[in-house]
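A.B. asks: okay, here's the prediction I keep looking at, along with the sequence it came from:
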Amino acid sequence: MYRIFVAIFAIVLVVMPLVPATPEFWINQLNTIGISSLVALGLIILTGIGGMTSFGQAAFMGIGAYTSAYLCTALGLSPWIGLLCGLLLASLIAFILGQLTLRLSGHFLGLSTIALSLVFFYLFGNMEFLGRHDGIPGIQPISIFGFSFMKARQMFYLIWFCVFAGILLSINLLNSRNGRAICSLKHGASMAESFGINTQKYRMVAFVYAAFFAALAGWLYAHEQRAISPSAFSLNYGIEYLFMAVIGGSVSIWGAVVGAALVIILRDQIQAYAPLFVDERVNVEIIVFGVMMILILHFARGGLWPIMLEKFYRLLGQKSVPSHELEIKPDTQELHKREKPPEGEVILEAQNLRKTFGGLVAVNNVSFKVRSGEIIGLIGPNGAGKSTTFNLITGVLPLTSGKVIFRGRDITGASARKIATLGIGRTFQHVQLLPGMSVLENVALGAHLRAPSTILSSIFHTERRKESQLLQEAKFQCERVGLGDYLHEQAGSLPLGKQRIVEIARALALDPSLLLLDEVAAGLRYMEKQQLSKVLSDLRDEGVSILLVEHDMDFVMNLTTNLVVMDFGTKIAEGTPEEIQTNPAVVQAYLGVNDDV
């Protein structure tokens, strides 16, 4: 049904310019909406999905426009060469700016893009060869095989072809391995690094991707208007494009079109009718847009497109929007599996791990070993330093002193991403899932390293075989832990206990040699714990070593080979479950005793 809706929209757009009665004003306005949609589309990938705010898209649009305009008017080159040069220049500037700012956190990227907008606005307006503030007139039209896009109705088709192509390519990207990595940037960057995802790389990809679409929009704008000036690429327009993305639907690809249409139509109506009621010097549209932004952020943070889609399906008699189900081919060849170490081999050795935060000692000279095929329990009271020890082993936190040896290799100081490539998978004390993505997509993140692909292959959807292999692996791991009926459910809609099981499936998708599980039984019912216990026992029999943090002593005692007990950051005991249960220090610090009444 969704595809039918899109097809109807496309047919209307195709037919509209062919009808002589269609006003020229409508065509011009739709052209403006299409060009703005391209800019907003890049912002949805960058800001709404990637979590990086940019006010500089108008500047990137100006780079694309001015590059092509100058090459065509001053050097007499083809607009297509202007397009290529504009896209390359905008992407290069985005890459350089990204190298300088994307490693920083917080507001630095937003401030840098504001600076970019101001710099290029005054640069365009003060350079003689670019016409200063008068700009560049007399830009030649685009032509293809002798056909010239001279008129607005002709440009209409080129503009909207680019819009639909951009939407299709963006959907391809998001429904891929690389797209899921971009989706993890906003709410799960530290989690993503723990599964080998290079978050810095994907921040750069999103930033350059958004600049690319802005430059494409600038090229279309320059050759549609046939004249440009710096005023069209000022900071005000950069803010307006961001507003389009937010109001249309910051995490919805089609929200770019909805937001652009609403803002442009509303702006034109305000400019037409506001002077009838207030002094024309009053900038009413800024006030209206500001109020709208506040209302959208308060009542509809997902933007208008999700609301429109929900209303559309309710009119068709459906209670909710159908979940997006990724295609899984059951006959797909399995992903390559990691060779498991021989039974009894020391797979992990923690040597005198120490971590301090200022004057607080969180972990104090803790040492233990994990052998292949063992399940080791790491237990102790809340605040004993168990989760901190996990973070030291997996590279999330740097060690103050000590060593971590994994399969004979010193991994002390290695990044979380590097450690993941060696075969250490983990879950988290506080669940770290992407709530808006399906269970299957969340688990597929764990297999990110096992099915490498390029960004271009994702955009053009040429990686079908690898993507099918990856999804098949994710499905297998889901079914393995009892989530087969929840594949296409949103992860954020599941109970906490089920979300912890999703984390286990995601860690298994990495195909680890060592699995670190942090309080995985919390929130599970008795039968679910029994099922989980069987899964972990089966993994042990397959040669997977497990280091387990858990407070449910019945669960731990019946499952583990050995136990390490911590209290106030220090190891106070180590031994078999039977030995630990009778250890006086452990009983006093953690287990306690039952008093007969």
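C.D. replies: That came through fine. Numbering: from 1, shown residues only.
A.B. asks: C-alpha only now, for contacts and for neighbours.
C.D. replies: Will do.
A.B. asks: name the residues of stretch 576-587 that are buried.
C.D. replies: For stretch 576-587, the buried set under the neighbour-count rule, 16 or more other CA atoms under 10 Å, comprises P577, I580, Q581, N583, A585, V586.
A.B. asks: got the contact list for the first one?
C.D. replies: It stands for P577. M557, T560, T561, N562, L563 (CA atoms under 8 Å, 6 or more residues apart in numbering).
A.B. asks: if we can go back for a sec, out of the buried residues of stretch 576-587, flag the one nearest to I347.
C.D. replies: P577 (20.8 Å; CA to CA).
A.B. asks: for D554, see how far away that closest one is.
C.D. replies: 10 Å (CA to CA, to the nearest Å).
A.B. asks: another structure for you, compare them:
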Amino acid sequence: MNPRYLLLALVLILGVAPLLLPPYYVTLLNYIGLYTLVVLGLVLLTGVGGMTSFGQAAFVGLGAYTTAYLTTAEQLPAWLAWAGASPWLTLVVGIALTALVAMVLGAMTLKLSGHYLPLGTIAWGLSLYYLFGTLESLGGHTGVSGLPSISVFGYALDKGEKIYYLIWVVLALAMLITRNLLDSREGRAIRALKGGQVMAESMGVNTFRSKMVIFVISAVFAALSGWLYAHTQRFVNPTPFGLNMGIDYLFMALIGGVGSVWGALLGAGILTMLKQWLQDLLPHLLGNNGNYEAIVFGVLIVLLMQRAPGGLWPMLVRLMPQRYRSRKTLPPEAADSPALARRQLPEHGQLILQARNVTRRFGGLVANNDMNLEVHAGEILALIGPNGAGKSTMFNQLSGVDTPTSGDVLFMGQKINGTTSRKVAALGMSRTFQHVKLLPTMSVLENVAIGAHLRGSKGVVAAALHLDRQEECRLLNEARHQLQRVGLGEFLYEEAGSLALGQQRILEIARALCADPCLLLLDEPAAGLRLKEKEALGILLSRLRSEGMAILLVEHDMDFVMGLVDRVVVMEFGQRIAQGLPEEVQKDPVVLEAYLGGAE
């Protein structure tokens, strides 16, 4: 369903709700709005970026306590006195402080991986929680009371039904900003994080920057919720900002659908209402001795995760008729968008890539030993060898994923030893992967558009405010062009995960071409392809070669390789044992013995 229609329906329903509902339910709706604002940050951080955080409640507390302190302190420092004049000024201070704290905490924790990242968020979440309860200036565990109400053009929002509209307007704007961000070049970079750091960096994405962006945005959303909460309650104490509430926020995201903007609202609404109903109903059934609602709630969560692991919103979307489902398509104006600027390819025969005496050791294991090879513009070079020969290690060193222990790798005459794969991509090298790396739930078009990341320049602010539409049309149009070029033009809007393995490999080639490289590194591109698909791939690679592109491929299909490439380099046990024309290599007795099963 088109999100604009959902937003319109939501506005109409919520607009009349305070006029028809008792104050109790208006209060519940206020809480749902405040919780959804926090969960939106988790959609970005956990659902899209793949980073689990238990510390969002602490950021809510940071926003709440900042405004509580500034609006109730009897005497502020001279340099900060201006901020206590209005809750709106404390909001500015709270957002600035939260962003600063998030950047410091992000710098310490976002480089962690696996279970260490969520453990890190638990650590600083608990630290902030205990800080709130320890500082006497913040009221200790007693808290801070007497906060002023927010005023809009002199109208005091001093009751729940009055501040209700501000909460939901802020939430609607946050949801719109989140959707705009995800529907952009920056959004694709954030989504690429789930495809793995190696893939994202090879496409030119600064993965640490993308992580920091969503970490800070999620923290700011939480602080904004805390500011609204503080002036709704007009009282703040540490209890709502502990680890238990951080876990509840994650549950809300999981219930609704951790990767969905609308799932954030659904999850917050269901959990909030369910908790209230259980607290009201269970004491009548089971008595007041014991927290039965927590037990029942836990069982229901487990059942939900079993039946709908992706959350309720994606399940509801699947039940909708196809015509009502929203999917990213090319805007009509994209067809008329000017083409992206293209790289001037080197002259035919020019040396593009050179490996000189490259050695890579892993402790006592020598994966590559004194390896040499050269790739020239307008040629296809094959790197072949038996399993375990060291081809993948060599491939990673050439593309900037790994660094040689000794020796040099030169690309376009520039030494790239130790250079990140992101910077290597910017120089004009693009690659595919032995094991396909893509975003299965994203469309084929958007997957390929990730490859054009370095060909755009619009940042987070432009994306959030939808000021990047012209550039976005050009990037998507380039992705469409490359998909048509490789024969996948009819699958633009299909989910990438629904394609056959062979088609996914072709998609990776289209994504690599979208970066406009002068050197293409292909890791087993023909694996999983049928005969006709291999023939089409061979035609494509031959056409790219004729245009002046240099291609290095690792491949096990000898029929495909020998009928296509210009030269072959053969590896065994990390060393080069032969190189030359395909027909020469096929007759080399050393190669026959090592790779093709032995000479007769």
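C.D. replies: Looks like it arrived, so ask away. What you see is a predicted model; the values in this text were computed from it and never measured.
A.B. asks: quick one: the strands in the stretch 351-500 of the second structure?
C.D. replies: All strands of the stretch 351-500 of the second structure, identified by DSSP state E, counting those that start in this stretch, fall at 351-362, 365-376, 380-384, 406-411, 414-415, 429-431.
A.B. asks: can you add mean neighbour count and distance to K111 of the second structure and give those strands back as TSV?
C.D. replies: As requested, the strands of the stretch 351-500 of the second structure are arranged in TSV below (neighbours: other CA atoms under 10 Å; distance: least, CA to CA, whole Å):
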stretch	mean neighbour count	distance to K111 of the second structure
strand 351-362	19	23
strand 365-376	18	27
strand 380-384	25	34
strand 406-411	20	27
strand 414-415	14	27
strand 429-431	29	25
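A.B. asks: quick check: the farthest pair among the buried residues of stretch 576-587 of the first structure?
C.D. replies: Largest pairwise distance in those, by CA to CA, is 14.1 Å, between P577 and A585.
A.B. asks: in strands, which of the contacts of P577 of the first structure appear?
C.D. replies: N562, L563 (DSSP state E).
A.B. asks: so which of the contacts of P577 of the first structure wins on neighbours?
C.D. replies: For the contacts of P577 of the first structure, the largest number of neighbours (other CA atoms under 10 Å) sits with L563, at 25 neighbours.
A.B. asks: which position in the second structure pairs with that residue?
C.D. replies: By TM-score structural alignment, L563 of the first structure lines up with V568 in the second structure.
A.B. asks: now do the contacts for that match.
C.D. replies: The contact partners of V568 of the second structure, by CA under 8 Å, 6+ apart, come to L381, A382, L383, I384, Q579, G580, L581, P582, V585.
A.B. asks: which residues touch the third one?
C.D. replies: This points to L383 of the second structure. Contacts of L383 of the second structure (CA under 8 Å, 6+ apart): K391, L552, L553, V554, E555, V568, V569, V570, M571.
A.B. asks: make it 6 Å
C.D. replies: V554, V569, V570 (CA atoms under 6 Å, 6 or more residues apart in numbering).
A.B. asks: and of those, the nearest to R422 of the second structure?
C.D. replies: V554 (21.2 Å).
A.B. asks: trace Q333 of the first structure over to the second structure, please.
C.D. replies: Q333 of the first structure maps onto P338 in the second structure, by TM-score structural alignment.
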